[in-house]
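Peer 1: Okay, predicted coordinates and the sequence, questions at the end:
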Amino acid sequence: MTGSSFAQEDSDQNLYFVRKNGEVIFEKNDYQPGRNAFYIYRNCVYTFVLADKKTVPARVIDIRNDSIYYTRYTGIATKSNGSRDTLALHPGQLKKIRMPSDQAFGIYTSYSLVKGQYVFEKSREPKTFPFRTETEYSADGSHSTTYDLIPYLTQQGLDKVYEQRETASYYEGTSKQRFEDTLKKNMPPVIKKWAWVTPTNVNKISGLNIGLQTWTLADNDSLVIHGVNLNADLLTTFVVGYAIARLTRADLPDTVDKTNMKSKIAGLSISGGGVIGDFKMCGLAINGIVSGVTEVNGVQITCLLNVNQEFKGVMIGGLCNASTKGRGLQISLFNLCKDFKGVQVGLWNVNNKRKLPLINWNF
């Protein structure tokens, strides 16, 4: 990566990246990495990957003295370490920019900066996103919450995130916080015993659950099933091709995010399409096509694809197993885990220690 800078009095400094020997052309959205040049914006959250492979979630504060000044951001829906010190990075330290491409599956894509060059320029118009706040009111109007919204760079463009109680979440999207009526806050959970169906507004089912989709319509987004879950989950089939395409050219997240994991299935789960969402699965889970949940404790068998954040036990997939954190056994044609202890059996196996065909391990 090469760099250069130009001087001009009484002006701010901007930073952009462009392919080596490439023409400096900016699209309308000049913040988006792609074929053309793009700027690094102030007041924007980026996930930088450094040359030493360290990942830095950063809210860019300023660009000056040929450096990027930032504060460490908590990461989407992860806990903060409490530090808000202003730190500095030189563009030459950056290897790539990681961007979420699919929130539901926790899949990321990366834009490499290795074959590009960085340029500092002086300008009277600093590249920065405006500060924005939003106030939302409960349904009964008894209270309100104000959010400081920060742009967050994704593959599709910009999402808005906010921090609350040292946790960062999407303001719009799968992690958006929902308000509850104060009249509903203290209502006890709705529980059904013996047998029930889903989708449902019930919070807990003890016994047999039969349905079209393993979803909840409850106000608190919580569904707990103890017993047997038999579901068609036909809507899951529509995301299979998209998930495979993203997985073949994307990174898994570096950390496990359990912030929104409110639902649980404990016992036996048999799904035609496959269970996806912020679930904790305990016991035996059999999926017809794909599975994408937060945590699995037990045995998971899926005909095509498993994409989970964490598993403890046995994960078996016909095509691919992918997990951020894993403890146990992975069996599939392709196995991938970023934080793994156990054994992988397949055509190609990747973990945080090595890459090997047929069989791989880390203890």
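Peer 2: Here it is on my side, so go on. Note that this is a predicted model, so its numbers are computed, not measured.

Peer 1: Please make it C-alpha for all contacts and neighbour counts, starting now.
Peer 2: OK.

Peer 1: what about Tyr16, how many neighbours?
Peer 2: Neighbourhood size, Tyr16 [other C-alpha atoms under 10 Å]: 21.

Peer 1: That one is in contact with Tyr39, isn't it?
Peer 2: Yes. Using C-alpha atoms under 8 Å, Tyr16 is in contact with Tyr39, at 4.1 Å.

Peer 1: Which stretches in the protein count as helices?
Peer 2: For the chain, applying DSSP state H gives helices covering 240-248.

Peer 1: was I right about Asp233 contacting Gly277?
Peer 2: No. The pair Asp233 / Gly277 is not scored as a contact, 11.7 Å apart, by C-alpha under 8 Å.

Peer 1: neighbour count winner among those two?
Peer 2: Asp233 (23 against 18).

Peer 1: Identify the residues contacting the residue nearest to that one when sequence neighbours are not counted.
Peer 2: Spatial nearest neighbour of Asp233, chain neighbours left out: Gln213 (4.3 Å); criterion: C-alpha to C-alpha, 6 or more residues apart in numbering. Contacts for Gln213 (C-alpha atoms under 8 Å, 6 or more residues apart in numbering) come out as Thr198, Pro199, Asn231, Ala232, Asp233, Leu234, Leu235.

Peer 1: could you measure Gln213 against Gly273, distance?
Peer 2: 9 Å (C-alpha to C-alpha, to the nearest Å).

Peer 1: between the two, what contacts are shared?
Peer 2: What both Gln213 and Gly273 touch, as defined by C-alpha under 8 Å, 6+ apart, is the set Ala232, Asp233, Leu234, Leu235.

Peer 1: okay, pairing it with this:
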Amino acid sequence: MKSINQIISVKSFAGFRRVLLIGILLFSGFCFGQDNASKVTDTLIKNVPSNSFGLFDEKDIDLHYFKWKSENNLRNDSIKIFSLSPISRRVNKVNGFVLGAGHYENTNIKLQTINGLNIEASPLSLALFTISINVPFESFLVGINDNVISNVAFFDDCTASYIKINGLNISSGGFMGGAELRGVNISIISGMNKMNGFSVGGILNTKSFSGVSISGLANISDLGNGIQIGSSNVSRRHNGIQIGLFNNSKELRGMQFGLWNTNGKRKLPFFNWQFKK
């Protein structure tokens, strides 16, 4: 009986060793296979061609999202407290202070955000304002030129927003499209997709404006809500008040005060209004 138990224990130990060996081999093969699968996936992701989409749950998914994730763009430095501008292509948000020469479209990050203060010495719009003499001249007369307000291209910039500022923007030049600002804007000349807040400068051209804008030459907007104060004020659709030498709005819901006022109802000197179509 004793000898039988010894034989059984030996066989059991041998069987245990076999099971342990098989388990180790399977675990190693599993880990090795996972590593290879990851490498193949990364290779496939990096080789995604432009404008590639995949169907997932009956929805088109942009495969570049996974490529962007695989290239480690979401790093610890993607959010900063201070940054020079143009902002690094790896930084998608700055909570604090940005100082530099302006912002340009980033090919890696669709929309970079600044929460705080943005100060820039941008030479582009300042050069446009001083060298191109027709810019200030035409801006001064834009309020009495109906051809300008009916020109769709004058308002509709095809550049998508690539920079968004929540706070204070101070610029020796300004934006030339692709910007959204919520807060206070102080700049010479600015072309924005959206401006919500208070703006002071030479020329402000926006697709959408809400708040108060004071410009030495012209306030120009596709859709305006609030108060425009300037030599010329132009808004295709405006809800509020226009105060200036020349005021022009195709669809006005409010009042105009100026030397010459034009809206969808009438043209009058000094004072004009429109509250219905």
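Peer 2: The structure has been received and is ready for your questions. A quick note: this is a predicted structure, and the numbers were derived from the prediction, not measured.

Peer 1: After superposition, what's the TM-score here?
Peer 2: The pair, once superposed, lands on a TM-score of 0.60 when counted by TM-score structural alignment, normalised by the length of the second structure; 193 aligned residues with a C-alpha RMSD of 3.3 Å.

Peer 1: Give me the buried entries from the shared contacts of Gln213 and Gly273 of the first structure.
Peer 2: Ala232, Asp233, Leu234 (16 or more other C-alpha atoms under 10 Å).

Peer 1: just the residues you listed now: which is nearest Asp254 of the first structure?
Peer 2: Asp233 (28.6 Å; C-alpha to C-alpha).

Peer 1: The second structure: which residue goes with the closest one?
Peer 2: Using TM-score structural alignment, the partner of Asp233 of the first structure in the second structure is Ser122.

Peer 1: Quick check: the gap between its match and Ile170 of the second structure.
Peer 2: 10 Å.

Peer 1: Secondary structure element holding Ser3 of the second structure?
Peer 2: Assigned by DSSP states H and E, Ser3 of the second structure belongs to helix 2-46.

Peer 1: how many neighbours does Thr138 of the first structure have?
Peer 2: I think there's a mix-up here, since residue 138 of the first structure is Ser and not Thr. Neighbour count for Ser138 of the first structure, taken as other C-alpha under 10 Å: 14.

Peer 1: Do I have it right that it meets Glu180?
Peer 2: Yes. Between Ser138 of the first structure and Glu180 a contact is recorded at 6.3 Å, counting by C-alpha under 8 Å.

Peer 1: show me where the stretch 151-277 of the second structure has strands.
Peer 2: With strands called from DSSP state E, counting those that start in this stretch, the stretch 151-277 of the second structure shows them at 163-171, 179-262, 267-274.

Peer 1: To Cys31 of the second structure, which of those strands lies closest?
Peer 2: Cys31 of the second structure lies closest to strand 163-171 among those, at 43.3 Å (C-alpha to C-alpha).

Peer 1: quick one: the closest one aligns where in the first structure?
Peer 2: Counting by TM-score structural alignment, strand 163-171 of the second structure falls onto residues 263-271 of the first structure.

Peer 1: mean per-residue distance, the matching stretch to the second structure?
Peer 2: Superposing on the second structure places stretch 263-271 of the first structure at an average distance of 0.9 Å from its equivalents, by mean C-alpha distance after the TM-score superposition for the first structure.

Peer 1: Would you mind pulling the contact partners of that stretch?
Peer 2: The contact list for stretch 263-271 of the first structure, computed with C-alpha under 8 Å, 6+ apart, reads 221-233, 278-288.

Peer 1: if we go to 7 Å?
Peer 2: With contact meaning C-alpha atoms under 7 Å, 6 or more residues apart in numbering, stretch 263-271 of the first structure is reached by 222-233, 278-288.

Peer 1: Same question for stretch 234-244 of the first structure.
Peer 2: By C-alpha under 7 Å, 6+ apart, stretch 234-244 of the first structure touches Gln213, Gly272, Gly273, Gly274, Val290.

Peer 1: so who does Ser208 of the second structure touch?
Peer 2: Contacts of Ser208 of the second structure by C-alpha under 7 Å, 6+ apart are Asn193, Lys194, Met195, Ser221, Asp222, Leu223, Gly224.
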